[in-house]
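Enquirer: got a predicted model here, sequence first, then my questions.
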Amino acid sequence: MAHGSSATAQRCKPLMSALVRLHRSFILLLCKKPPRKEQKEKSWHNSRNDCTQSNADLAIVNSNEELTFLKTRTENADYFVGLTKTSGMWKWIDNTDLDQNIFSITNRDNDCAVVGLSTTGTVPCSVPTRWICEKNA
């Protein structure tokens, strides 16, 4: 395992029950509070790089059930997910369009989406934030 993967494993908490509750073949990882002097929050791009070092990517929210699951596990902090605004259009990292019936964004002033305890929203992509990775099981 590469050094980056080991570091990610130490600061990312797997949500194994996501496999059962969401009927998906992914493991979701909440990434925060790294050991010692490492950053616990990163920009959206650095968060995505951290995920890809572990053969994962930022989470894509495909259902209301998954969104509810994430909201109940994010404590009182925002977490980046794989949704950004490019040329005025909201797209997931797999290039699918945003479904407002699942992931509603009311504040569209910024370019990167976050999920928190009871909300979804946006922050500037450069603002250090926690992040959620997902990887194939």
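Expert: Happy to help now that I have it.

Enquirer: from here on, just use CA atoms for contacts and neighbour counts.
Expert: Will do.

Enquirer: which element is Arg21 on?
Expert: helix 17-22 (DSSP states H and E).

Enquirer: in that helix, which residues are buried?
Expert: The neighbour-count check on helix 17-22 (16 or more other CA atoms under 10 Å) flags 18, 22 as buried.

Enquirer: C-terminal to it, what's the next element?
Expert: Scanning the chain past helix 17-22 towards its C-terminal end, the next helix or strand to appear is strand 26-31 (assignment: DSSP H and E).

Enquirer: quick one, the helix or strand hosting Leu70 and strand 26-31 angle?
Expert: With the criterion set as DSSP H and E, the secondary-structure element containing Leu70 is helix 64-71. Helix 64-71 runs at 30 degrees relative to strand 26-31, counting by axes from the mean of the first three to the mean of the last three CA atoms, to 10 degrees.

Enquirer: which strands or helices does helix 64-71 pack on?
Expert: Secondary structure elements in contact with helix 64-71, counted by 3 or more CA pairs under 8 Å, 6 or more residues apart in numbering; DSSP states H and E, are helix 17-22.

Enquirer: give me the contact list for the helix it packs on.
Expert: For helix 17-22, contacts defined as CA atoms under 8 Å, 6 or more residues apart in numbering pick out 24-28, 65-66, 69.

Enquirer: okay, now the one to match up with it:
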Amino acid sequence: MYVKLCNFGKYADGKSEPKKLQPDSDGSVDIYRKVRVYRIISLVLFVLCILLLIVVLVLLINLSGTQPCQVLEETNRSPPEQECSLNKCQEVYQQPLGETQHLCGDCGKGWSRFESTCYFLSQNRLSWQKSREECQRKGGNLAVITNQRVQMYLSRKGNLHYWIGLNRVGTNEWTWINNTALTVRYWEDDSSRGDCGILAANEPPEQSWRPSQCNLYLQYICQKI
């Protein structure tokens, strides 16, 4: 008699399959957590780098900006803030006094000081007579150029055509509006038609004056003491 024995062991019927390895779920979770932490740390470091870069840029802008003697023509400041020593400006900018006086002055908003005079270069355009009236309303008059230093300064500061206080209305001779003698001349050509003088700041300073019709609308330069 043949009897088949039931074997429930691991070698039953000789067909036992090897036990599959289960993944280590705890290890996978731990690795995921580490990756997540690393990502958060990387993001924090990136944000810190951006903030540090912004701080460095702000410091560079502040260090490369104007020195203690700020150009007062850009802002309306109260009298105590306007009390800036010209000697201090000269010491800071290391330039001749005539070149630094416009850096510290109390001329007012939009004006700049050169030597002992304040100058205003307009952005709006008027006729010669209206320009003079506007300068008078501001407490000055159209600019009178009596030396090469002023001529060079105004030529460098502007880049347009400006009315100046030069005319020959009612006479054939060019005269300044304050009756100052015309001791220096920077004409390109004074034989052209027109009885009012302009300074062409975009031309060489040695030859930048031109006659023009007085009713033309141009920018203008005012001056006051």
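Expert: All right, it came through fine. Treat the numbers as computed from the prediction; the structure is a model and nothing was measured.

Enquirer: where does the TM-score land?
Expert: Scored by TM-score structural alignment, normalised by the length of the first structure, the superposition of the two chains gives a TM-score of 0.74; 112 aligned residues with a CA RMSD of 2.0 Å.

Enquirer: quick revisit: neighbour count added to the contacts of helix 17-22 of the first structure, as a markdown table?
Expert: Rendered in a markdown table, the data for those read as follows (neighbours: other CA atoms under 10 Å):
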| residue | neighbour count |
| --- | --- |
| Arg24 | 13 |
| Ser25 | 13 |
| Phe26 | 18 |
| Ile27 | 18 |
| Leu28 | 26 |
| Glu65 | 13 |
| Glu66 | 17 |
| Phe69 | 17 |
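
Enquirer: now, which of these sits nearest Tyr79 of the first structure?
Expert: Relative to Tyr79 of the first structure, the closest of the contacts of helix 17-22 of the first structure is Leu28; by CA to CA it sits at 12.4 Å.

Enquirer: the closest one maps to what in the second structure?
Expert: Structural alignment places Leu28 of the first structure opposite Tyr119 in the second structure (criterion: TM-score structural alignment).

Enquirer: for that match, what are its contacts?
Expert: Applying CA under 8 Å, 6+ apart, we find Tyr119 of the second structure in contact with 111-113, 143, 221-224.

Enquirer: report the contact partners of Thr15 of the first structure.
Expert: Small correction: residue 15 of the first structure is Leu, not Thr. Applying CA under 8 Å, 6+ apart to Leu15 of the first structure gives the contacts 27-30.

Enquirer: rewinding a little: ok, the residue lying closest to the match of Leu28 of the first structure once chain neighbours are set aside - contacts?
Expert: Counting by CA to CA, 6 or more residues apart in numbering, the nearest residue to Tyr119 of the second structure once its immediate chain neighbours are dropped is Gln223, at 4.5 Å. Remark: with contacts taken as CA under 8 Å, 6+ apart, Gln223 of the second structure is in contact with 117-120, 135, 140-144.

Enquirer: which residues of the first structure fall in helices?
Expert: Ranges of helices in the first structure, per DSSP state H, are 3-11, 17-22, 44-52, 64-71.

Enquirer: quick one, the first one and strand 26-31 angle?
Expert: Same thing as helix 3-11 of the first structure. Relative orientation of helix 3-11 of the first structure with respect to strand 26-31: 80 degrees, computed using the same axes, to 10 degrees.
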